[in-house]
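Engineer: One predicted model, sequence on top.
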Amino acid sequence: MIHLRTRRDPVLDAAKGFLIILVVLGHLLARTDPSAAVATHALITGIYAFHMPAFVFLAGITSKPSGIGRRCAQFLTLLAVFQVAYFLAKHLLGSDESFPWVTPAWLLWFLLSMTFWTLLTPVIVRFPRASLALSVAVSLGAGMVDAVGYPFSLSRTLVFLPFFVAGFTHGRKVLARVAGLGLRGRAVVAGAALAVFAGLLTWSPDHNWFFGSKGFDVLEVSDLSGVAHRAVLTAGLLVLMPRKPTLLNRFGQRSLSIYLLHGFVVLLAAPYVLVMAKDNVWLAVVMLGFLTAGIAVLASMQPVHETIGRIGAICMPLVERLGGAAHASGTDSATAAVGSGDAASQRATVGAGSPHR
């Protein structure tokens, strides 16, 4: 297994680590009755308002237009393996659902979406400005077509596409500007993010609006405002991240394993979470916080992370023979999008109109 030597961005890793914590906590909270208590409703609103767009934006930053075949093969291999694993886990817990042949199981939609976005990177490199403008138009248009929904992760792929393209074309520049902000500038951005969050709580929107899988006819909203408030919240996240390595950085570098494995714990704990929330919602929130931390620590352990990498690399010999590729790693490519960022610094920064060299 070959590991590339690269320079990691501590802010980027910390942001990914914080977001993967929100993903786990959000999935646990969703197993309660979020609308039954102010605490859970506020947390769900705050988490789902921006965590996936921000995650996709960071995935765009760490993506690159080379080694596409290897990376797509890793995404699809992990999708196939965990599609079966989650299906079996649900049946062991009493589900009678049929196997979802065309719809990624639950959280696995991200792997299929990443495959589609990765395939687009050569086009984005060639036409960065046009790609960004077109991605916004496609995202808006996706909400107008009833046929766009869960199958093949099509709705989320199109709805979140602008965030991936923006991260790919402007992400490094955004990170550089955030790093250059003084205390006053960071305070302004953080204040704007808090104001947006307060506005969302006041509005109390339907949480389906945040999932990227429903059309405008169901949600009765405009995606333009969504792009704006998600951008502000993402900027607020970046300015609040620590500039020196912390435990969040480890979570960010190994977030692929956390992302893929935490769902099994969520499924197992779901009945107990609901009972706990009904008895004492505040105690439930605290306990879910501890459970989230435990999941992140265990799933980010090096042996676990390496095992996920090996699973993703099962098809690599075949891909290398077909594509003539000589360098592949079980974690360097797949986790660049979801977690480690090991290969992130290998690609040049993309400006608005300056393709990779």
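Structural biologist: Nice, I can see it. Numbering: from 1, shown residues only.

Engineer: can we go C-alpha only for contacts and neighbour counts from here?
Structural biologist: Fine.

Engineer: and the helix or strand hosting R184, which residues are buried?
Structural biologist: Counting by DSSP states H and E, the element that carries R184 is helix 183-203. For helix 183-203, burial by neighbour count (16 or more other Cα atoms under 10 Å) applies to 186, 189-190, 192-194, 196-197, 200-201.

Engineer: ok, second structure coming up, stack it against the first:
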Amino acid sequence: MPDQGVAAAPATVQRERRLDLDRARGIAILLVVFGHIVARDVPPGVEWYEPVRYLVYRFHMPFFLYLSGTVVVLSGLLAKPPGRVVPQRAVRLLVPFFAIGLAILVAKLVAVQLVPVDNPPEGLAGGLRDLFWTTARSPATSVWYLLVLFLCTLVAMGLRRLGVGATGLVLLGVALQFADVPAVAYLDRFASHFLFFAAGLWVAEREAALLPAFDRWQALWWLAFAGGLVLAALGWVDERWSMVLCGLLCIPALHGAVRLAPISRWQWPLVLGGFSMAIYLFNTLAIGGTKAVLMKLGFGWTEAWFPLHAVAAMTAGVALPVLLKVLVLRRVPAVDRLTD
């Protein structure tokens, strides 16, 4: 994902990497790939997958927005002149948003002529409309995070310059939960996820006091987080408010966990955290291509072959973007920077 971890420090001091943020990002990106194994409908007999994915979606993207909000504060981004920051963020986030969205659309238009495709576009014109405007039907829904993160940064910068602090931004995020925002240009997702970005700002400004509390009360945080997931699984809290509940409770549970042993000694999350942007951008293309190849080879989208599809999709969704980054994208400096 965008925004690599840094330590809070003055601009004149070289910042150290925040390994807790990198590890959190590396673990969370696996949940993103898991959520993309099935784009729409699971095979008959694999009904267990959708409830599990539903629970993952209660917290994994809120946690990414939280991490991004944290890094925005730690990097000093909000204190920089908007005239300098906005163009940089537009290049950093919107260029990949449009490029990958168009790549997925074109890939689906080609693939639909050969194999069944999940969430197929309604032609080129309809696909473009749904991709960037009527986004409830987007053929590339996975790119929404980039646009929403850009909007979150702009709103936070603008309101901070008007004197609104992190607490005010959190309250705005809560208020947006009550708004009935249409699914146009992913504004509905901005409204539902700004709260978690603001929570990242709020925690980052108070982390000297909060992070030790995350560590000290891990058992309590995980009990509360698990309770939120149970309420969501039972349907006792609706879709939106279950995401608010689980998305907020996951913050001290997950952020605290990656700071403590044994996770704080794991190296593989650091590797995946370093490649999280590339994995995020290209995992759906890798998964879709892998599914198409397996079906062409005779491994149908059935209950019997779903384990094979799941393992292959998870492997391809992580490994192929990493290989693409290492073998190809790093040879083009401009593209390499956009996919870091």
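Structural biologist: The structure has been received and is ready for your questions. Please read these numbers as outputs of a predicted model, since none were measured by experiment.

Engineer: May I see the buried residues of helix 183-203 of structure 1 organised as a markdown table, with distance to H51 of structure 1 added?
Structural biologist: Putting the buried residues of helix 183-203 of structure 1 into a markdown table (distance: Cα to Cα, whole Å) gives the following:
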| residue | distance to H51 of structure 1 |
| --- | --- |
| R186 | 19 |
| V189 | 17 |
| A190 | 16 |
| A192 | 17 |
| A193 | 13 |
| L194 | 15 |
| V196 | 14 |
| F197 | 12 |
| L200 | 14 |
| L201 | 16 |
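
Engineer: picking up where we left off before, just how off-centre is the helix holding R184 of structure 1 within its chain?
Structural biologist: 22 Å (Cα atoms, centre = their mean, to the nearest Å).

Engineer: In terms of secondary structure, what does it contact?
Structural biologist: helix 38-48, helix 223-240 (3 or more Cα pairs under 8 Å, 6 or more residues apart in numbering; DSSP states H and E).

Engineer: quick one: which of these is nearest F164 of structure 1?
Structural biologist: helix 223-240 (12.2 Å; Cα to Cα).

Engineer: tell me which residues in the closest one are buried?
Structural biologist: By neighbour count with 16+ other Cα under 10 Å, helix 223-240 of structure 1 contains the buried residues 223, 227, 229-240.

Engineer: Please apply the same query to stretch 134-149 of structure 1.
Structural biologist: Under the neighbour-count criterion of 16+ other Cα under 10 Å, stretch 134-149 of structure 1 has 135-136, 138-143, 148-149 buried.

Engineer: Where does the spatially most central residue of structure 2 sit, in terms of helix or strand?
Structural biologist: The residue lying closest to the centre of structure 2 (Cα atoms, centre = their mean) is M61, at 4.5 Å. According to DSSP H and E, M61 of structure 2 maps onto helix 60-74.

Engineer: Spatially nearest residue to F132 of structure 2, not counting backbone neighbours?
Structural biologist: Nearest non-adjacent residue to F132 of structure 2, counting by Cα to Cα, 6 or more residues apart in numbering: A185, 5.5 Å away.

Engineer: brain fart, G312 of structure 1
Structural biologist: Q74 (4.6 Å).

Engineer: Assess the claim that the one you found and A334 are in contact.
Structural biologist: Yes: at 6.0 Å, Q74 of structure 1 counts as touching A334 under the criterion of Cα atoms under 8 Å.

Engineer: shared neighbours of the two, which are they?
Structural biologist: G312 (Cα atoms under 8 Å, 6 or more residues apart in numbering).

Engineer: all strands for the stretch 1-150 of structure 2, in order.
Structural biologist: Applying DSSP state E, counting those that start in this stretch to the stretch 1-150 of structure 2 gives no strands.

Engineer: Helices of that one, residue ranges please.
Structural biologist: Applying DSSP state H, counting those that start in this stretch to the stretch 1-150 of structure 2 gives helices spanning 19-35, 49-56, 60-74, 82-89, 95-111, 123-132, 144-161.
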